[in-house]
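**Student:** heads up, no residue letters with this:
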């Protein structure tokens, strides 16, 4: 039940960076509204809730909140909608590697004005570059992300660069069995003197998080061998997890 207090509470949690205080509220979808609630209250609450969800690292939830702001029927585009659109583009790339299409019920007026708005121009370019039909190379995309200058979304843009870079490395494991650090650096557009160290950092972090399965050999400037998931799904740990799942059903 949305009240006029919801956006006020969400804003103060955001300013104080006490994201966890709002967790129970933003986890639940609000279906009905108090009579005193107006459109501005609705937009502000969902925008702040999206920001809080980012603070809690719940990017899917944040994406949904910003989507609700963008799809709100309106005759005039508000600053809240514009900022929500910007974050929606970046979160789409962060989560899926490409811009997620807006629902068919999105107001046509809103869609057209967002596309034409000068403040959204570079985000639209980013959206087009990462569209499914666009065949730009990974290097072009990483270049665009790493050089993307934004005042309020710098942290999100950096996370996009990191996530897309790792996505490229994951795809390399499906094509190659062995690669040198230099070859990987070329694929993810690293030309720095310390490119080998950066590649190794990515690889070690991804191995630790079970994002890839690989063995690193430091001979010949650094080599990595990729292999399939070694889990045979019959270990004691796996059987315990299966039993836990069965018991909760």
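**Tutor:** Cool, got the structure. Please read all numbers here as calculations on a predicted model, not as lab measurements. Numbers count the residues shown, from 1 in each chain.

**Student:** CA only for contacts and neighbour counts going forward, please
**Tutor:** Will do.

**Student:** pretty sure residue 206 is touching residue 214, no?
**Tutor:** No - contact status for residue 206 versus residue 214: not in contact, 9.3 Å apart, counting by Cα atoms under 8 Å.

**Student:** Among these two, which residue is more densely surrounded?
**Tutor:** The neighbour count for residue 206 versus residue 214, taken as other Cα atoms under 10 Å, is higher for residue 214 (20 against 17).

**Student:** doesn't residue 223 make contact with that one?
**Tutor:** No - assessed by Cα under 8 Å, residue 214 is found out of contact with residue 223, at 10.1 Å.

**Student:** what's in contact with stretch 121-136?
**Tutor:** Contact with stretch 121-136 is made by 86, 89, 93, 97-99, 115, 141, 144-145, as judged by Cα atoms under 8 Å, 6 or more residues apart in numbering.

**Student:** Tell me who's in contact with the spatially most central residue of the chain.
**Tutor:** Within the chain, the residue whose C-alpha comes closest to the C-alpha centroid is residue 94; the distance, by Cα atoms, centre = their mean, is 2.6 Å. The neighbourhood of residue 94, defined by Cα under 8 Å, 6+ apart, consists of 159-160, 163-164.

**Student:** tell me the strands in the protein, going along the chain?
**Tutor:** Listed in chain order, the strands of the chain (DSSP state E) span residues 178-180, 214-217, 223-226.

**Student:** any chance of the ones you listed in TSV, with distance to residue 46 too?
**Tutor:** Conversion of the strands of the chain to TSV gives the following (distance: least, Cα to Cα, whole Å):
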stretch	distance to residue 46
strand 178-180	45
strand 214-217	42
strand 223-226	43
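
**Student:** So which of those strands is nearest residue 31?
**Tutor:** strand 214-217 (46.7 Å; Cα to Cα).

**Student:** What is that closest one packed up against?
**Tutor:** Applying 3 or more Cα pairs under 8 Å, 6 or more residues apart in numbering; DSSP states H and E, one finds that strand 214-217 makes contact with strand 223-226.

**Student:** A further structure is provided below for comparison with the first:
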């Protein structure tokens, strides 16, 4: 340990004490020091870590805590060093200050990189994820409380405070490098309970804007966050949530398609086949030239989606087997196995668009259910069981009198509206029996549509004038 190294940390701590959060000294002295900070040590030193942490006031200088802990994580070379560094981070995680992080977000970026490296070396992904969850929860709570406190203020004072915190301040929960690394560590940990905790603490917290505390990587952070969030949702079988996350990967305007969007598009095609039984469509505002790039890079997936919607199950399963190597290389084979049981229902319901009833043999021939991995034993018995498990009132399995085998059963397809209760029918449009009632209904719907158009028009003008939208466009130019 050199004396210069000790002095460097002592100066950092002393500067932090002399520059409380929110003061001019904080912005003019401490923030520039941290932005240009380079680790003064060449090797891990437990004494310096311990002394430095003791000398810093945690209530006003959480940035310094984070910087010193980040240095320690980067220099940790033994299990003992890692243990000391993670213990220090556990102490820091409860004292994160949002105001300071907004002033110097690159500290979070360096901390996320250090934790990623430690996770790869030690494989302690669960522990690292727990630490990050604690920090993310603190940050989210401060963002939410800051947003509400700002909204409650009126007049010039509130505007002055908003401007003093910067263009990106007080907009609610925004994405940070710690949010993204938390999702990554959760996926690597492969623990269902951790997935549930991450879902509640990170994913289900509503983002108030497209914002990120790291403006330089705003678009990339937004896309990464939602791609990894979708993977956590898939791990919990929350497929509708996963679809929402994947669609948001394509929500920002861009000059070109990214590799993140290519990966998301492949998963989106597979997941939408399982959930909705058809090829996924991207938002209409997504550039056609970008879509062509995505389709070229995911040609096999697009071919599978087209085949799924126009061919039999047997051909679709054959295509999946052909693509196994590609799916494994893209790390999507596990997703296919997870959603495979959802796919036959769409082939079965598709038959109902042409037939009101059909025998099991004909249904088997049309759908190609015999080629499905679910039909391991008696395919007719498995198909009958699958239809019962669908629990869909519009697909009814009937056993004719005098027959006992599943092969002799008949499947009847009914209009879903026929299964609505009498009370629900009375409140539906089916109870409208004269032209006057229809005219009133159409008039009401037209009025609602006009109000919606006016609202969207105002929203477009609002987005065009907000700093948030300007920042997004600048990021892509």
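**Tutor:** Structure's in. What do you need? Every value quoted in this text rests on a predicted model; they were computed, and no experiment measured them.

**Student:** Residue in the first structure paired with residue 366 of the second structure?
**Tutor:** Across the two structures, residue 366 of the second structure finds its equivalent in residue 187 of the first structure, going by TM-score structural alignment.

**Student:** What about the residue lying closest to its match once chain neighbours are set aside, how many residues nearby?
**Tutor:** Nearest residue to residue 187 of the first structure, sequence neighbours excluded (Cα to Cα, 6 or more residues apart in numbering): residue 139, at 6.7 Å. Residues lying near residue 139 of the first structure (other Cα under 10 Å) number 16.

**Student:** List the residues that contact residue 139 of the first structure.
**Tutor:** Taking Cα under 8 Å, 6+ apart as the definition of contact, the neighbours of residue 139 of the first structure are 187-189.

**Student:** could the residues you listed go into JSON lines alongside neighbour count and distance to residue 105 of the first structure?
**Tutor:** Formatted as JSON lines, the entries for the contacts of residue 139 of the first structure read as follows, by neighbours: other Cα atoms under 10 Å; distance: Cα to Cα, whole Å:
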{"residue": "187", "neighbour count": "17", "distance to residue 105 of the first structure": "39"}
{"residue": "188", "neighbour count": "21", "distance to residue 105 of the first structure": "37"}
{"residue": "189", "neighbour count": "17", "distance to residue 105 of the first structure": "39"}
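
**Student:** Narrow the residues you listed to those in helices?
**Tutor:** Among the contacts of residue 139 of the first structure, the residues falling in helices (DSSP state H) are residue 187.

**Student:** ok, the residue lying closest to residue 47 of the first structure once chain neighbours are set aside to residue 229 of the first structure distance?
**Tutor:** Distance criterion Cα to Cα, 6+ apart; nearest residue to residue 47 of the first structure, sequence neighbours excluded, is residue 66 at 6.1 Å. Counting by Cα to Cα, to the nearest Å, the gap from residue 66 of the first structure to residue 229 of the first structure is 36 Å.

**Student:** Compare these two (neighbour count), which wins?
**Tutor:** When residue 66 of the first structure is set against residue 229 and neighbours are counted by other Cα under 10 Å, the residue ahead is residue 66, at 27 against 11.

**Student:** Need the counterpart of the more buried one in the second structure.
**Tutor:** Per TM-score structural alignment, the equivalent position to residue 66 of the first structure in the second structure is residue 246.

**Student:** ok, now residue 87 of the first structure?
**Tutor:** With TM-score structural alignment as the matching criterion, the partner of residue 87 of the first structure in the second structure is residue 267.

**Student:** Please list all residues in contact with that match.
**Tutor:** Contact partners of residue 267 of the second structure, counting by Cα under 8 Å, 6+ apart, are 246, 332.

**Student:** quick one, helices of the first structure?
**Tutor:** Using DSSP H, the helices of the first structure run over 5-16, 23-26, 39-55, 59-70, 79-96, 108-116, 121-129, 138-146, 154-172, 181-187, 195-208, 236-248.

**Student:** Report the separation between residue 153 of the first structure and residue 86 of the first structure.
**Tutor:** 8 Å.

**Student:** Settle it for me: which of these two has more neighbours?
**Tutor:** Neighbours around residue 153 of the first structure and residue 86, counted as other Cα under 10 Å, are more numerous at residue 86. The numbers are 22 against 14.

**Student:** ok, that one touching residue 120?
**Tutor:** Yes - using Cα under 8 Å, residue 86 of the first structure makes contact with residue 120 at a distance of 7.0 Å.

**Student:** now residue 176 of the first structure, nearest residue through space, not along the chain?
**Tutor:** The shortest distance from residue 176 of the first structure to any residue that is not its chain neighbour, by Cα to Cα, 6+ apart, is 7.4 Å, and that residue is residue 226.

**Student:** so what corresponds to that neighbour in the second structure?
**Tutor:** Aligned counterpart of residue 226 of the first structure in the second structure: residue 411 (TM-score structural alignment).

**Student:** contacting residues for its match?
**Tutor:** When contacts are counted by Cα under 8 Å, 6+ apart, residue 411 of the second structure touches 357-360, 395-398.

**Student:** Check residue 195 of the first structure too.
**Tutor:** Counting by Cα under 8 Å, 6+ apart, residue 195 of the first structure makes contact with 182, 185.

**Student:** And it, how close does it get to residue 79 of the first structure?
**Tutor:** The separation that residue 195 of the first structure has from residue 79 of the first structure, given Cα to Cα, amounts to 40 Å.

**Student:** Quick check: end-to-end length of stretch 164-181 of the second structure?
**Tutor:** Its start and end residues considered, stretch 164-181 of the second structure measures 29 Å (Cα to Cα).

**Student:** could you say which helix or strand contains the closest residue to residue 177 of the second structure other than its chain neighbours?
**Tutor:** Computed as Cα to Cα, 6+ apart, the closest residue to residue 177 of the second structure that is not its neighbour in sequence is residue 109, at 5.5 Å. When elements are assigned from DSSP states H and E, residue 109 of the second structure belongs to helix 106-122.

**Student:** Surely residue 74 of the second structure and residue 110 touch.
**Tutor:** No - taking Cα under 8 Å as the definition, residue 74 of the second structure is not a contact partner of residue 110, at 9.3 Å.

**Student:** Show me what residue 183 of the second structure aligns to in the first structure.
**Tutor:** Following TM-score structural alignment, the counterpart assigned to residue 183 of the second structure within the first structure is residue 10.
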